[in-house]
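In: below are the sequence and a predicted model for it; my questions follow.
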Amino acid sequence: MAMNVPSGRGGDEPDVMVDINTTPLIDVMLVLLIMLIITIPIQMHAVKTNLPVGNPPPRAVQPEVVLVNIDFDGTITWNGAPVSGEADLEKRMADVAAQADQPDIHLFPNGLAPYRVVAQVMAAAQREGATKIGLVGNEQ
């Protein structure tokens, strides 16, 4: 059994509410929930693709590979032959780019090779139009 006892203040002032008003909090939560539902993309879309089954047939003609090595001291070799300078490197890159079926250029820099030399070789390939270039040996 409970009994409501008036406070000792007397007078006709109402009692102070000490409970938190949760109505605005619930309103904000519902608005955020609706925004979340609207902004989440629907994951039910599927793209059907026809993937080939089995291994593809081997290429009839294997592409020519040019191996460009960069040694720890910045020495550049083209298929084992030393490159004499930047002009010689650009001439060789231009010869590769001029071919109808460009050979693959495998760039193999030493781990201690200066980055400047590696960037120089890649920039020469880009300037001359050689598009098939890849870094080899960075698996280490």
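Out: Yes, it's here.

In: going forward, measure contacts and count neighbours with C-alpha atoms only.
Out: OK.

In: hey, where'd the strands end up in this structure?
Out: Along the chain, counting by DSSP state E, strands occupy 65-70, 76-78, 81-82, 104-109, 133-135.

In: OK, contacts around V53?
Out: Residues in contact with V53 (Cα atoms under 8 Å, 6 or more residues apart in numbering): none are found.

In: next, find the distance separating it from A113.
Out: Distance from V53 to A113, counting by Cα to Cα, to the nearest Å: 43 Å.

In: another structure for you, compare them:
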Amino acid sequence: MGMNVGSSGGSGEPEVMMDINTTPLIDVMLVLLIMLIITIPIQLHAVNLNMPVGNPPPTEIKPEVVKLDIDERSVVFWNGEEIGDRATLEAKMKAAAEQAVQPEVHLRPNKYAKYEVVAAVMAATQRIGLTKMGIVGSEQFVDGK
């Protein structure tokens, strides 16, 4: 049962074990744990959003597309026109950023262009405030098997 306490008193009887039987304690703890798990409500990991119903109205004004190309020599082209230096590029970007409807900037780097030049063009685009920018032609960077 629980605990046996006693002394043999020097007789020939074997010594009495004085340890607590922990099996019933473990059983009770397991039952309490199972009851706790069952009674906890199920937590929903969802965020309820009120989304608009239907399709948004089409925009009347389509933004113009500016094609920024960077060739294998790391030369930057603005709509096919070669840009000589960074100041000219930034002046064109500022003029585009100040338009009422900002143009979409399609950046198309050559896979052999220097990363430094591509990163500088992307940083200038962000710093000046052109928000509609995408990298076009990235399939050239995937190795064909």
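Out: Perfect, I can see it now. In this text the structure is predicted, and so the values were computed from the model without any measurement.

In: just send the strands of the first structure back as a markdown table, with mean neighbour count and distance to T49 of the first structure too.
Out: Converted to a markdown table, these look like this (neighbours: other Cα atoms under 10 Å; distance: least, Cα to Cα, whole Å):
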| stretch | mean neighbour count | distance to T49 of the first structure |
| --- | --- | --- |
| strand 65-70 | 19 | 33 |
| strand 76-78 | 19 | 42 |
| strand 81-82 | 12 | 47 |
| strand 104-109 | 20 | 30 |
| strand 133-135 | 14 | 29 |
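
In: nearest to I26 of the first structure, out of these?
Out: strand 133-135 (57.4 Å; Cα to Cα).

In: doesn't E128 make contact with E90 of the first structure?
Out: Yes - counting by Cα atoms under 8 Å, E128 is a contact partner of E90 of the first structure at 7.0 Å.

In: G111 of the first structure: neighbour count?
Out: Counted with other Cα atoms under 10 Å, residues neighbouring G111 of the first structure total 13.

In: which position in the second structure aligns with it?
Out: Using TM-score structural alignment, the partner of G111 of the first structure in the second structure is K111.

In: what do you get for A100 of the first structure?
Out: Residue correspondence to the second structure (TM-score structural alignment): A100 of the first structure is matched to A100.

In: and that match, how many neighbours does it have?
Out: A100 of the second structure has 8 nearby residues by other Cα under 10 Å.

In: pretty sure P82 of the first structure contacts I76?
Out: Yes - here P82 of the first structure lies in contact with I76, judged by Cα under 8 Å, at a distance of 6.1 Å.

In: quick one: M93 of the second structure from E72 of the second structure, how far?
Out: Going from M93 of the second structure to E72 of the second structure by Cα to Cα gives 22 Å.

In: between these two, which has more neighbouring residues?
Out: Counted by other Cα under 10 Å, M93 of the second structure and E72 do not tie: M93 has more neighbours, with 20 against 13.
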